[in-house]
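Q: this one's structure only:
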């Protein structure tokens, strides 16, 4: 056997030439067995801002963060990101989604419910998106309101 094809050893385990793997479950270090020689080459790495370290299709790696969908409609019905359906009455503003604490985006979606003809039931009045100083509100009768605060991107 050609010595350049013998592969590499790492922590007592053999890896074929050309193979690569993450050394931990947080994707903070990745090792590669180069085409020549038998010494493993390891580098400190991390997943991107919009990625998570997970196993997908049997392979650990950095993958795009998952997506989820919610629906809001009627008097008021909320189908949440976890797939649960909620029906409730209340004439309030509700925060539907907001960015995580470590998110660089100032992001939120809110709704407003109002009483409609009776104090015993409410319906969705508006949906608003706020993103880094931009505020867009979708209201009744297809009215759209947009406002923008001065924001400096850093």
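A: Yep, that arrived. Given the structure is predicted, the values throughout are model-derived calculations rather than measurements.

Q: from here on, just use CA atoms for contacts and neighbour counts.
A: Will do.

Q: ok, and the closest non-adjacent residue to the residue sitting nearest the centre point of the chain?
A: With distances taken as C-alpha atoms, centre = their mean, residue 65 lies nearest the centre of the chain, 4.4 Å away. Once flanking residues are discounted, residue 65 sits nearest to residue 51: 5.0 Å by C-alpha to C-alpha, 6 or more residues apart in numbering.

Q: ok, that neighbour - contacts?
A: By C-alpha atoms under 8 Å, 6 or more residues apart in numbering, the contact set of residue 51 is 62-65.

Q: mind listing which of those residues are in strands?
A: With strands taken from DSSP state E, the overlap with the contacts of residue 51 comprises 62-64.

Q: as CSV, those residues with distance to residue 141 and neighbour count would be great.
A: Listed next are those as CSV, based on distance: C-alpha to C-alpha, whole Å; neighbours: other C-alpha atoms under 10 Å:
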residue, distance to residue 141, neighbour count
62, 44, 18
63, 41, 15
64, 37, 14
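
Q: adding distance to residue 76, write the residues you listed out as JSON lines.
A: Converted to JSON lines, these look like this (distance: C-alpha to C-alpha, whole Å):
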{"residue": "62", "distance to residue 76": "38"}
{"residue": "63", "distance to residue 76": "35"}
{"residue": "64", "distance to residue 76": "32"}
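
Q: structure two is appended below for comparative analysis:
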């Protein structure tokens, strides 16, 4: 007696957006960096996720061919990404969000910043740092070491970026206070962090992210 089993290998692959499973796909896929390299590919086919027609590989994502990034000295730069083009952080370049257009301008680090490489990324990093803190019902310690109590019961900005600087990642930390038995005393009911187009909300009952 013989038994035959059929295994759908495509179900084992979870392909990214704008791509599909191929049992015998090209080992030299279309990429933004080398749009014609696949034509001369001599490698055997591989089991892979291939980009859909009209899309090409940009890093680990399949993007529309018109949204490919830029090229700078043989280096591929994804659309929307900015980088320092020199070792002294004097020239900042950015690939347009639509892709294909590289714009550079003279820049430089701001006061209290130093040009250096951190985790493989060259940028302007602050020479010193400070910490702010909120605790209790509620007590605040500011970045410059000041201490005060504040018993307001609305939504307030605890910390955030207040200047437009391409070297800084915009973010906001908001807190909502609520009365604590007495209208003269409040406590922190909710905390919301906004960064990279993500909102993380934490309150006294549950936490969620979307």
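A: Looks like it arrived, so ask away. Note that the structure is predicted; figures quoted are calculated from it, not measured.

Q: show me what residue 72 of the first structure lines up with in the second structure.
A: Superposed on the second structure with TM-score structural alignment, residue 72 of the first structure falls opposite residue 134.

Q: and that match, how far is that from residue 46 of the second structure?
A: According to C-alpha to C-alpha, to the nearest Å, residue 134 of the second structure stands 55 Å off from residue 46 of the second structure.

Q: how about residues contacting the longest strand seen in the second structure?
A: Taking DSSP E as the criterion, the second structure has its longest strand at strand 182-195. Applying C-alpha under 8 Å, 6+ apart, the contact partners of strand 182-195 of the second structure are 136-138, 151-153, 169-180, 199-204.

Q: can you rerun that using 6 Å?
A: Strand 182-195 of the second structure is contacted by residues 137-138, 151, 171-180, 199-204 when judged by C-alpha atoms under 6 Å, 6 or more residues apart in numbering.

Q: and stretch 139-148 of the second structure, by the same measure?
A: Contacts of stretch 139-148 of the second structure (C-alpha under 6 Å, 6+ apart): 130-134, 149.

Q: need the max-distance pair from the residues you listed.
A: Greatest spatial distance among those (C-alpha to C-alpha): 130 and 149, at 19.7 Å.

Q: neighbour count winner among these two?
A: Neighbours were counted for residue 130 of the second structure and for residue 149 using other C-alpha atoms under 10 Å; residue 149 has more, 13 against 8.

Q: residue 136 of the first structure -> the second structure?
A: Under the alignment by TM-score structural alignment, residue 136 of the first structure pairs with residue 200 in the second structure.

Q: hmm, that match is touching residue 209, no?
A: Yes: between residue 200 of the second structure and residue 209 there is a contact under C-alpha atoms under 6 Å: 4.7 Å.

Q: which one of these two is surrounded by more residues?
A: Using other C-alpha under 10 Å, the more surrounded residue of residue 200 of the second structure and residue 209 is residue 200, with 14 against 10.

Q: quick one: contacts for that one?
A: Contact partners of residue 200 of the second structure, counting by C-alpha under 6 Å, 6+ apart, are 192-193, 209.

Q: specify which member of the residues you listed is nearest to residue 159 of the second structure.
A: Proximity to residue 159 of the second structure was ranked across the contacts of residue 200 of the second structure by C-alpha to C-alpha; first place goes to residue 193, at 9.6 Å.

Q: what number of residues lie near that closest one?
A: 18.

Q: grab the nearest non-local neighbour of it.
A: Closest residue to residue 193 of the second structure apart from its sequence neighbours, by C-alpha to C-alpha, 6+ apart: residue 173 at 4.6 Å.

Q: and the residue mapped onto that neighbour from the first structure, how far from residue 126 of the first structure?
A: Counting by TM-score structural alignment, residue 173 of the second structure corresponds to residue 109 in the first structure. Distance from residue 109 of the first structure to residue 126 of the first structure, counting by C-alpha to C-alpha: 11 Å.

Q: also residue 105 of the first structure?
A: Where residue 126 of the first structure is concerned, residue 105 of the first structure sits at a distance of 22 Å (C-alpha to C-alpha).

Q: what helix or strand is the corresponding residue of the first structure for residue 157 of the second structure on?
A: Superposed on the first structure with TM-score structural alignment, residue 157 of the second structure falls opposite residue 95. If you go by DSSP states H and E, residue 95 of the first structure is part of strand 93-98.
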